[in-house]
Structure formats: C-alpha cells, structure tokens
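S.K.: got a predicted model here, sequence first, then my questions.
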Amino acid sequence: MNLAEHYNQLYKTSSETILSGNYSLDSKINDTSDSRFGITLLLRPSEKIKSNIQLFLNELKAVEPNQYYYPNSDIHITVMSIISCYEGFSLDKINVEDYIKIIEKSLEDLGEIKIEFRGVTASNSAIMIQGFPFDETLNNLRNKLRENFRNSTLEQSIDSRYSIATAHSTVMRFTENLQNPEKLIEVVEQFRDYNFGDFTADKLELVFNDWYQREENTIHLEDFLTN
C-alpha cells in the first residue's frame, strides 16, 4: 500500500464529507454501559511526539471544545487487533499465556520498528495523525501474527473488520455536531504536513481494552521488548 496516497485520498473524501455536514458522530463514547472489549497488540509514540500532538489538539479544542480528545495516556498505534472489541468479551474467556506465546514466536528475528508521524488526515468521524513506518518491519510482524494466529485454535478476529495496513493514531472523535466545520478543516490543513517527529518503538504492549483504548478501562497483559 502507498500510505501517502491512502492518507491523501482518505483526507480528500473525509474533509468533503465533514464540510458538507454528512459526518458521523460517535454516540457510545460517553456511554458508561458500553461493554465492548477486546485484546490488542499496540505500540505508543514517544513523550516528545505526544507533546507535539497535544499542541495540535489544543488548536482543535479552540474551535471545537466539545469533542472527544485523546489524552497522552491513550494515544497509540494498533499493531494488531487480535480480538476486536465486542459486547460481553472478558478475560476469563481466554488463556492469556497462549496469546503471549504466539506473539513471542511472531517477534522472533524482528528488527526495530521505526515510525515517522507526519501530517494529519481524517475519517468521517475522527481526526488522525499519519504514521509512516521506515521499512517493512511492521508489515512483516503483522503478517507473522496473521499466520501464527490462524494456525492456532485460539479465539481471534484478525482482519475481521478490515485488514490493517496503516500506522495512524486516532486523536480526536466527533461526539456532537461540529460548531464550525470550516474552521476545523482550516486548522487541520495547517497541520496536513506537520512533522510531529519519529520514534523507534522500545516495546509492544498486549492489553485488554475498550473500544477507545481508555487507560481507566485497560488491563495491561504483557510487554514485549523490541530493541
């Protein structure tokens, strides 16, 4: 996949949707009865990059203060959604150790995962930071995870929603009608090619999580050191 082309096309379509008022709202983000949970392998950007992201989010908050903004603790890149969030999933349904073993096997002989966060894109319900891996290491890991989990009998739903191929990070979600969509897109345009920085992942995290990866609903299961 040509990531730059993918992000550009996504932004073109989504910005037009936002400006025409046909965007979508996330109705469940403040629903305390939301019981969608799953397990995810993820990585997190450096503190410096998170600080740069918050500067961008402050600009967005100035024009759209009532939307949902990710705190630093929740900002992440999904490496693989191993069990996509669904209602009623709980950890007692699986043996976590079995999942850890498959991930460890998939990480054998893997190089460093280095990612550049450059520019901003959008969907019809969210704003995202564009991530660009430096090489094929992340893709190689994802393919190994796919193969190893599919060859197991463990519960998994890899690629059931879509086949993950990007390295983006969602940082804002629309929860109520936008007050000023034109101004929102104006701010996003200013950061379309902004360099938030690059980082080398020092570890991957396996977590039990809700749909939004909120820290207060996350159970940390295992760290996998990557360098």
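M.R.: Happy to help now that I have it.
S.K.: from here on, just use CA atoms for contacts and neighbour counts.
M.R.: Fine.
S.K.: after the top strand by length along the chain, which helix or strand is next?
M.R.: Across the chain, the longest stretch assigned as strand under DSSP state E is strand 77-87. Counting by DSSP states H and E, the next helix or strand C-terminal to strand 77-87 is helix 96-107.
S.K.: got a list of contacts for that following helix?
M.R.: Residues outside helix 96-107 that contact it (C-alpha atoms under 8 Å, 6 or more residues apart in numbering) are 141, 144-145, 148-149, 154, 221-222, 224.
S.K.: which among the residues you listed end up buried?
M.R.: Neighbour-count burial (16 or more other C-alpha atoms under 10 Å) is assigned, among the contacts of helix 96-107, to 141, 144-145, 149, 222, 224.
S.K.: what is the burial count for D109?
M.R.: Neighbours of D109 under the rule other C-alpha atoms under 10 Å: 8.
S.K.: and it, how far from N227?
M.R.: Counting by C-alpha to C-alpha, to the nearest Å, the gap from D109 to N227 is 11 Å.
S.K.: what do you get for I94?
M.R.: Counting by C-alpha to C-alpha - I94 and N227 are separated by 29 Å.
S.K.: quick one on the thing from earlier: helices - which of the contacts of helix 96-107 land there?
M.R.: Mapping the contacts of helix 96-107 onto helices (DSSP state H) picks out 141, 144-145, 148-149.
S.K.: I'd like those as a markdown table, with distance to F208 appended.
M.R.: Compiled in a markdown table, the ones in helices among the contacts of helix 96-107 are given as follows (distance: C-alpha to C-alpha, whole Å):
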| residue | distance to F208 |
| --- | --- |
| L141 | 20 |
| K144 | 21 |
| L145 | 17 |
| N148 | 20 |
| F149 | 17 |
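S.K.: take a look at this one as well, against the first:
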Amino acid sequence: MIQSIYDQMWQRFELASAHNDFELDSHLIDVANDSRRGITALAYLKQGNSLILDEIMNFQETVRELEPNQYYHPLDELHLTVLSVISCVPKFELSEINVHKYAEIFFSALSTIQQIEIKYSGVSASPNCIVLQGFPANNALEEFRNELRTQLSDAGLRVTIDSRYKLVTAHSSLIRFKTPISDGQQLFKLCKQYRNHDFGSVVLKDFELVYNNWYQNLAVTKSLARGSVLDQQRV
C-alpha cells in the first residue's frame, strides 16, 4: 500500500514535469509573518544513522545544481511525521488548548510501543515537492499512530487528524518548489536516477510533540513533550 501511494505521487510528478505544470509555494515559504501553526508528533532523522543524512545531503546538492532556487529542508529539520494532531491554520495559539492533556496522551501512547525502524529507499515527488521514501520495518509506527488517534479521540480534544488524508506512509519531505522549475524534464530524469537509491535505515527511539509552523522550521518550533521508547524518559 505504501509503495502504491509513492507510485501515485510519482505519476503526478511525471505528468507535471512533462507539461511544466508544477505547484509553487512562493507566497508563504519565505514570509516571516506566516501565522500558520499546528501540533505534530514527530521524530527527527538526525538522531539516527549519520550516513543517511550524508546521502540526503548529496542528493539535495545534486538537485540544487539544477534547481538552485527551490526550498531545501535543512538536515537538522528533516523529520518523520508520526501524526499531524492539529493541522497548521492561521493564528492558532497554544492558549487555545490544554497543552498538558495533549502531552499526557503523547506519553501514554509512547509507552505502548517499541522503537521504530525505517528503511529509506528511493525518492518520490509530486507537483510541489520531492520526498524521501520511507518504509517501516515493523508495525510500531502504525501502532503508535493508531494509539494516538484512539486516545485523542476518546479524550474529546481538539484535533484535525487525517482531515486531508489518512497518514500511512513514512516519507520525509526534502525539497519544496517555490520558484518556476527551469527544466522539468531534466529534473524528472535526475530524480529518476534516485528512484530506487538506497539511503539506508534509521532506528527512531526519541519522539516529540511540537507546536510548529507549516515547514517545521526549528526557529519557530516549540517542543511540548519529549520522550524515548527505550527508557520512557520524559521532558
């Protein structure tokens, strides 16, 4: 199922490349006063195997040579979204929710799972971004997501879980298109070279619940809860 989702994305990317019909995020990606905020459970890739980050950096730099004016997610901000609890909406403030209750549920769900291993194999893309294809090695990610969904729903807290689509993949966004693509077919050919590239595997044991903007910029992100599946340490 996960591969079929990546394949569907790729087909849309191929069509956009052929017709130069990309979706550009040019009006907000560099705007300092973008007020969109949300709540997300995630894990940063920087906690894992550094060789993966090297592979990602090499890929990003290769694309940058062809498309220097796109948005390249910084390596220390690359992450796996466990669940978008509240999708980013304009002017959302933490004062609107009981942060403590969300943190309690985050820790409760975290206590039920094992560490999560993700294999990153190849890239996919859509008309607006390029992503790293992630494939869970076990059911831990799905179990974590479902536990969060269940407990948040049972608690009657404000959520927008799965409002756009049900999150089942384990992808990480690498590049977003913010300016016109100079040569769509060349970009497609370049990405096709990495379609099945082995980026490596990562074991994720540290997770966070964060208050974030649309692009998960660390300068804006505020950690609401942090924990590990190994020792259940909480912050």
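M.R.: Received it, and whenever you're ready, just let me know what you need. Values in this document were obtained by computation on a predicted structure and should not be read as measured data.
S.K.: what's the TM-score once they're superposed?
M.R.: The TM-score (TM-score structural alignment, normalised by the length of the first structure) is 0.96; 226 aligned residues with a C-alpha RMSD of 1.2 Å.
S.K.: can you give me the strands in the second structure?
M.R.: Under DSSP E, the second structure gives strands at 36-44, 71-72, 79-90, 116-125, 129-136, 172-176, 198-204, 206-212, 222-228.
S.K.: the last one packs against which elements?
M.R.: Contacting strand 222-228 of the second structure under the criterion 3 or more C-alpha pairs under 8 Å, 6 or more residues apart in numbering; DSSP states H and E are the following elements: helix 99-110, strand 206-212.
S.K.: mind putting the ones you listed into TSV with distance to K189 of the second structure and mean neighbour count?
M.R.: Formatted as TSV, these follow (distance: least, C-alpha to C-alpha, whole Å; neighbours: other C-alpha atoms under 10 Å):
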stretch	distance to K189 of the second structure	mean neighbour count
helix 99-110	41	18
strand 206-212	34	23
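S.K.: can you tell me which of these is nearest to L132 of the second structure?
M.R.: strand 206-212 (19.3 Å; C-alpha to C-alpha).
S.K.: and the closest one, which stretch of the first structure?
M.R.: The alignment of strand 206-212 of the second structure onto the first structure (TM-score structural alignment) covers residues 203-209.
S.K.: list the contacts of the matching stretch.
M.R.: By C-alpha under 8 Å, 6+ apart, the residues outside stretch 203-209 of the first structure that reach it are 37-44, 85, 91, 217-227.
S.K.: quick one: which of the contacts of helix 96-107 of the first structure is nearest K48 of the first structure?
M.R.: Nearest to K48 of the first structure among the contacts of helix 96-107 of the first structure, with distances taken as C-alpha to C-alpha, is F224, at 21.6 Å.
S.K.: and the closest one? What does it align with in the second structure?
M.R.: Checking with TM-score structural alignment, F224 of the first structure has G227 as its match.
S.K.: now do its match against Q8 of the second structure, distance only.
M.R.: 34 Å.
S.K.: again with E55 of the second structure
M.R.: 24 Å.
S.K.: just L224 of the second structure next, same as before
M.R.: Distance, L224 of the second structure to Q8 of the second structure, using C-alpha to C-alpha: 34 Å.
S.K.: ok, now K119 of the second structure?
M.R.: Distance from K119 of the second structure to Q8 of the second structure, by C-alpha to C-alpha: 20 Å.
S.K.: these two: which is more packed in?
M.R.: Each of K119 of the second structure and Q8 has its neighbours counted (other C-alpha under 10 Å); K119 has more, 18 against 14.
S.K.: list the contacts for the more buried one?
M.R.: K119 of the second structure makes contacts with 134-137, 199-202, as judged by C-alpha under 8 Å, 6+ apart.
S.K.: mind doing that once more with 6 Å?
M.R.: Counting by C-alpha atoms under 6 Å, 6 or more residues apart in numbering, K119 of the second structure touches 134-135, 201.
S.K.: ok, those residues in the first structure: which stay?
M.R.: Retained in the first structure by both residues aligned by TM-score structural alignment, their matches' C-alpha atoms under 6 Å are the following of those: 134-135, 201.
S.K.: by neighbours, which of these wins?
M.R.: Neighbour tally across those (other C-alpha under 10 Å): the maximum, 25 neighbours, falls on G134.
S.K.: spit out the contact partners of the aligned partner of it in the first structure.
M.R.: The equivalent of G134 of the second structure in the first structure is G131 (alignment by TM-score structural alignment). By C-alpha under 6 Å, 6+ apart, the contact set of G131 of the first structure is 116-117, 167-168.
S.K.: state the span of the second structure onto which the longest strand of the first structure is aligned.
M.R.: Strand 77-87 of the first structure maps onto residues 80-90 of the second structure, going by TM-score structural alignment.
S.K.: so for the matching stretch, what gets flagged as buried?
M.R.: 80-88.
S.K.: same check on stretch 192-199 of the first structure?
M.R.: For stretch 192-199 of the first structure, the neighbour count (16+ other C-alpha under 10 Å) marks 192, 194, 196-199 as buried.
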